[in-house]
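>>> the sequence and its predicted three-dimensional model are supplied below.
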Amino acid sequence: MQGQLFSTDFLLRGITETEPWRALTETALDAFIAQLQTLYAVYHVDSALNESQTEDELIEPVLAQLGWSDSWLSQVNLSQTGREDVPDFLLFADPATKTRALAEKDDRRALHGIALLEAKRWMRLLDRSEGKVGSNRKSRDFGAPSSQMLRYLSRADVMSDRAIKWGILTNGALWRLYWQDARSRAEDFFEVNVAAALGVTGIPQELDGPQNRHALKLFFLFFHRAAFLSQSWDTQRRSFHAIAQAQARWYEEKVSQNLGQRVFDEVFPALANALIASDVEAVKDPKGRYNREYLEELREAALVLLYRLLFVFYAEDRRLLPVTDSRYASYSLSELRDKAAQALDSGKALSGTAATYWSVLDDLFLIISQGDDQVGMPAYNGGLFERTRAPILARVRVPDVRMARVIDALSRRIEDSTKPRINYRDLSVAHLGSIYERLLEYTLVQETTEEGKTTLLARPASFARKVSGSYYTH
């Protein structure tokens, strides 16, 4: 399951509360999966199917299983002149609408459509060009298939008078859904690896994806003809896609708000207290460690550390860092967050002296800053990971008992009884930026507890934001 059109939280949990999910019976889903298994059973990763064979043997039969029988036309030209914009299929709401479209001239048939489908040969890469046009390729089949789909959608938006907003791109194994009005059309698609979910020989399973049955249920719900139509059970008569988008945005906002509040109330002050407790310079001068100058230095160090963590969470979940490379995996924050969760859930004793979590983080930040070809990591050019950025971070070693809790608080939705993992892929840069911007307005204040111990709390301050904090946008 790839792409960012719908949030992971919604696809794994929120969708189970929707009417179409509940209405699809286990018997009906079993029958659908059985039909797909029959269609895909004879293929493996290296099966030699050209585009035409893939369409005939796989894509058209799958479309029929998805409710599109007799509701498509092939090779409809979206251009008034030439044949540069000719998607493989124009999809209609029903056979009657298709009949009306057939009465129109070719360049007006799009007015009756609800979606496009572009088919590629079996297992063709969808985000990479295959070079120059040759004798084995259609002259219009240029560039990466994903770019071609975006071009077709833009053209269809015009030719259909904005009726067509959705496009399906498939190589038989991967099925992608694109939306014309997405914030970032190149990234905001929804992809299901149908072949992997069916266990096609030679195609690896998605290790961090949903269970196969769940993935195939998502495939049915999002690619079925009914998903493109207005829903009778919805008071606003929206399509299932529109409902899913609204629900996904709600989940995204909920996760962002809860994470932000946790950062302000718990994580930021916990980091500050952990750093001051581990700082040898502060220990040397216990009376002076709470002066304004030192607290400002401590605040800056806590901000830098916090945003390093948020940056890596985001970059790993969005595959901007090489988390799928086994050489990098053992150094990753992804592996460390799993370790922290397991330790805390099992009640494992965590050292108040040893700093194994801190050591992994310190090494990881160094790898990101300098790059490391041995683990597949290019150097990051921003200033966030420079070791001179915050001197306190270079001289402390935060013990496991503190660091594991900080990592876990940023890793899971601990307000939920099931503590689901936060997938930072679902959070935009703007969401993370807003958290950081608000933190710049907080200062550290000293408070004495009922037990007579001194602790640090984060409180909003009246001072202006520092320009030095703007590196989150780099």
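Arrived safely, thanks for sending.
>>> from now on I want contacts and neighbour counts done on CA atoms only, so please keep to that.
Fine.
>>> quick check: closest non-adjacent residue to N171.
K120 (4.5 Å; CA to CA, 6 or more residues apart in numbering).
>>> that neighbour contacts E51, doesn't it?
Yes. Taking CA atoms under 8 Å as the definition, K120 is a contact partner of E51 at 5.3 Å.
>>> can you pull out the strands in the stretch 51-200 of the chain?
Taking DSSP state E, counting those that start in this stretch to define them, one finds strands in the stretch 51-200 of the chain at 72-74, 89-92, 113-119, 166-170, 174-179, 189-193.
>>> quick one, which of those is nearest to F219?
For F219, the closest of the strands of the stretch 51-200 of the chain is strand 189-193, at 6.4 Å, according to CA to CA.
>>> comparison target below:
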Amino acid sequence: MNYYQELKKYLNNNLFTSYSLEIDFPKIYNFNANQKAFRDILTKITKIYDKNKFIKQNEHQFEDEFISKVLEILGWCFVRQDEKIIQGKLEKPDFLLFSNDKLKSKYENLDKETKKSSNDFTIILESKAYNIEIDNKKVKDNPHFQILRYLGNLKKNYGFLTNGRFWRFYDNSILNSNKVFYEINLEKIIEDQNIEAFAYFYSVFSAFNFTEKEDHLEITLQNNKLSKIKIEDDLKSIIYGTNGNESLFEFIGSRIYNKTKADLKLIYENSLYFIFRLLFIAYFEDKFEIILEKHKYFKSKISLRTLLENLQEDENSSGGFGELENIFNIYNKGKGNFDMPVFNGGLFDESKTALLSTPKIFNDKDLKFILNQLL
């Protein structure tokens, strides 16, 4: 069973790689063996889910009626609205989570002043009312930045943010200029009763994931880092021809030379632009895969993966490269009829790759080989 395929329509993620989600998660969290447990836990959460009631509740009522109960089902112990004072600044997270009773008792036995500056808890969770968006795209008064502020001030790596519908996991141990998180639509999983997708929710948000004995989270995050390194290394070996791989860069350059007999400097520049264009589009399609699946025209008209699926190993046809030129042009100039904006920052500027305009420069067989290496 491919759990990852079931997850995609519920997921908004740029924290974990596709490899980690598809390969590592089912192994580390033993998805197949835990099917019944996942089903039982989803059933418990479903029983307390009442959308019509939640819509009318304020944040505190919603926390009482749903969030706190879900946390208990997920195995968490917690303290609510505990004041923290760090460097004179008052912080009041909605929930401090503990992976077991022992940790909670130890924390609660601290004297009042020590407790104010203690971070001897497992996770910070910030919750919002059902109707409040967890990321309103603003800089001020945005729950996304609120949870990051808590994590920074309280020196904790991991945090949860939720409005009951969407649940986000943050790893703040690595600084990043982008918004990085793992978000799952629990509401839709409940509506669909999708056990396979729920496995990905439970695996990340349950207390079991944060126990010192099992240490599943650390294993998952370490594997995620390793998979990123492996992807980078594999890409380098494909492009530059290391580790026994044929150099894709040389392959592309030789095809351009055979058709143009141009100066080697120009061939180098055109080859470089060509590879970077393909890498940019491949990254874009992978990063926004979930969103793009909902786009009316992308898969059928603009996707590199669709182009690859339709290509034949035909040395006498160059129709595939003609389609690729259209895709490059859409990224360069946009396409209002396909609801595609302009992406160009110069990468897709046709004037920089005059050699690529040479008729029949790549036949379908060559193009299929190139795309197979990169996608």
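The structure has been received and is ready for your questions. In this text the structure is predicted, and so the values were computed from the model without any measurement.
>>> rewinding a little: need the strands of the stretch 51-200 of the first structure in TSV with mean neighbour count and distance to D46 of the first structure, can you?
Output for the strands of the stretch 51-200 of the first structure, formatted as TSV (neighbours: other CA atoms under 10 Å; distance: least, CA to CA, whole Å):
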stretch	mean neighbour count	distance to D46 of the first structure
strand 72-74	19	27
strand 89-92	26	25
strand 113-119	24	18
strand 166-170	24	17
strand 174-179	23	15
strand 189-193	22	16
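>>> could you dump those into JSON lines with distance to P20 of the first structure added?
Putting the strands of the stretch 51-200 of the first structure into JSON lines (distance: least, CA to CA, whole Å) gives the following:
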{"stretch": "strand 72-74", "distance to P20 of the first structure": "23"}
{"stretch": "strand 89-92", "distance to P20 of the first structure": "20"}
{"stretch": "strand 113-119", "distance to P20 of the first structure": "20"}
{"stretch": "strand 166-170", "distance to P20 of the first structure": "19"}
{"stretch": "strand 174-179", "distance to P20 of the first structure": "18"}
{"stretch": "strand 189-193", "distance to P20 of the first structure": "18"}
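>>> can you say which of those strands is nearest to V280 of the first structure?
strand 189-193 (49.7 Å).
>>> so H431 of the first structure sits in a helix?
Yes. H431 of the first structure: assigned to a helix according to DSSP: H, G, I helix; E, B strand; the rest coil.
>>> the closest residue to it other than its chain neighbours and R262 of the first structure: what is the separation?
Spatial nearest neighbour of H431 of the first structure, chain neighbours left out: S256 (6.6 Å); criterion: CA to CA, 6+ apart. Counting by CA to CA, to the nearest Å, the gap from S256 of the first structure to R262 of the first structure is 10 Å.
>>> equivalent analysis for F365 of the first structure, please.
23 Å.
>>> who's more crowded, these two?
More crowded of F365 of the first structure and R262, by other CA atoms under 10 Å: F365, with 24 against 17.
>>> which position in the second structure pairs with the more buried one?
Aligning on TM-score structural alignment places F365 of the first structure opposite F328 in the second structure.
>>> thinking again about what came up before, among the strands of the stretch 51-200 of the first structure, which is nearest P378 of the first structure?
strand 189-193 (26.7 Å).
>>> mean offset of that closest one relative to the second structure (after superposition)
Superposing on the second structure and averaging over aligned pairs (mean CA distance after the TM-score superposition for the first structure), strand 189-193 of the first structure comes out at 1.8 Å.
>>> now that strand: which residue numbers in the second structure?
Going by TM-score structural alignment: strand 189-193 of the first structure matches residues 181-185.
>>> could you do stretch 458-467 of the first structure as well?
Taking TM-score structural alignment, stretch 458-467 of the first structure hits no residues over in the second structure.
>>> just stretch 214-226 of the first structure next, same as before
With TM-score structural alignment as the criterion, stretch 214-226 of the first structure aligns to 196-208.
>>> so which of K120 and E51 of the first structure has more stuff around it?
K120 (25 against 18).
>>> and the corresponding residue of the second structure for the more buried one, what does it touch?
Aligned counterpart of K120 of the first structure in the second structure: K128 (TM-score structural alignment). By CA atoms under 8 Å, 6 or more residues apart in numbering, the contact set of K128 of the second structure is 59, 134, 162-164.
>>> repeat the analysis, applying 7 Å as the threshold.
For K128 of the second structure, the contacting residues are 59, 162-163, by CA atoms under 7 Å, 6 or more residues apart in numbering.
>>> buried residues, stretch 26-35 of the second structure. List them.
26, 29, 31 (16 or more other CA atoms under 10 Å).
>>> run through who's touching that stretch.
199, 203.
>>> same question, stretch 145-157 of the first structure
78, 85, 87, 110, 118, 126-127, 163-165, 167, 169, 180.
>>> please enumerate the helices of the stretch 1-150 of the second structure.
3-7, 18-19, 25-28, 35-47, 51-54, 59-62, 68-73, 101-108, 112-117, 143-153 (DSSP state H, counting those that start in this stretch).
>>> cool, the stretch 151-300 of the second structure as well?
186-192, 195-205, 216-240, 248-260, 264-287, 289-292.
>>> how about the fifth one, aligned to which bit of the first structure?
The alignment of helix 264-287 of the second structure onto the first structure (TM-score structural alignment) covers residues 295-318.
>>> tell me which residues of the matching stretch are tucked away?
By 16+ other CA under 10 Å, the buried positions in stretch 295-318 of the first structure come out as 295, 298-318.
>>> then stretch 390-408 of the first structure?
For stretch 390-408 of the first structure, burial by neighbour count (16+ other CA under 10 Å) applies to 390, 392-393, 396-408.
>>> just the ones of these in helices?
Cross-referencing those against helices under DSSP state H gives 392-393, 400-408.
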